[in-house]
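Q: Next one to model:
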Amino acid sequence: MAYRRQKSHAGHLRRDLEFKQGNKVYLKISPMKVVGRFGKEGMLSTRYLGPYEILQRVGTVACELKLPSELASVRLIFHVSMLKKCISDPESIVPIEGLGVKDNLSLEEVPVQIIDRQVNKLMNKEVVSVKVL
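A: Predicted coordinates:
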């Protein structure tokens, strides 16, 4: 009885992944391989690489990707569970020319007004917090 009830609820939010030739996808990578190749560990580690183009479908659950030459040692065929669809909208890309972004991709923020000031007392210190507009 419980098995039938669990089974009826199990697949409602699941959706089949469908990719077509020419779609762009991100490739999910293993956390252990990330530390060795990219040097970051923990929450800031890279989870997806890409986007890469799908060259062709191989069977019903695998796709062949067009990978760059840096990943020449990696197989080209991946299961669809390792892929995440890349949804790119050219209109959502903001040009950086008018934003005042410097060459090192930093943005200088100019404070307008101090809204609130607060002093927090710790055991033997006083820490000042300032809210700036």
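Q: switch to C-alpha atoms for all contacts and neighbour counts from now on
A: Fine.
Q: Residue 7 and residue 16: what is the separation?
A: To residue 16, residue 7 is 17 Å away according to C-alpha to C-alpha, to the nearest Å.
Q: Kindly apply the preceding question to residue 36 instead.
A: Counting by C-alpha to C-alpha, the gap from residue 36 to residue 16 is 32 Å.
Q: quick one more, to check against the first:
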Amino acid sequence: MDMRNRELEFVVGDKVFLKVSPMKGVMRFGRKGKLSPRFIGSYEIVWRIGKVAYKLKLPSEMAMVHSVCHISMLRLYKTDPSHVLTHEEIEFNEWLSYKEEPIQILDRQVRRLRTKNVASLKVLWQTQNTEEETWEAEEDMNKIYPHLFSITDDMVVGNPCEDHIIPLGSY
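A: Sure, this is the predicted structure:
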């Protein structure tokens, strides 16, 4: 008998939660990182396909998501209205995620390591319902979002934010 595996079986008509895979740097359902939900739902099982797959009845907003799921992606839903997360106001792609867009660069700092200096930017992000500020590597941001670094006539020539050099270990 294998103590790590458990016999898991659902019947047609059961309500289940659908597992959402975490991805680094992606905001899901209004939360980012550890606080993002791991399961969404509840969804009804329409029929069983083999021993380990089930077809779910998904809402029309989730038409781009494949409705047949492996048993490992499902958790039994125990009736409680506080468990349900609404998803009507959220637009997401087939991976159940969406992309954040940077609005502007708020600050810049340079951290001095032993052999090099690492520039970081404080970026204001626009998500579907919220704004969020994070520190990102300047090199990566310049590659992905070069439009944030273009100089226009109304900008002051030079860096409006002074560079803050922070020795390693003092932050």
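Q: what residue of structure 1 matches up with residue 67 of structure 2?
A: In structure 1, the residue paired with residue 67 of structure 2 is residue 76, using TM-score structural alignment.
Q: what sits against the counterpart of residue 20 of structure 2 in structure 1?
A: Under the alignment (TM-score structural alignment), residue 20 of structure 2 pairs with residue 29 in structure 1. Taking C-alpha atoms under 8 Å, 6 or more residues apart in numbering, we find residue 29 of structure 1 in contact with 46-49, 82.
Q: And for residue 136 of structure 2?
A: Residue 136 of structure 2 neighbours (C-alpha under 8 Å, 6+ apart): 120-123.
Q: do the same with residue 73 of structure 2
A: 18-19.
Q: hmm, 10 Å instead?
A: 16-21, 39, 53-54 (C-alpha atoms under 10 Å, 6 or more residues apart in numbering).
Q: secondary structure element for residue 5 of structure 1?
A: helix 2-10 (DSSP states H and E).
Q: What is the burial count for the match of residue 67 of structure 2?
A: 14 (other C-alpha atoms under 10 Å).
Q: Go ahead and confirm it touches residue 66.
A: Yes - because the distance of 7.1 Å satisfies C-alpha atoms under 10 Å, residue 76 of structure 1 is recorded as touching residue 66.
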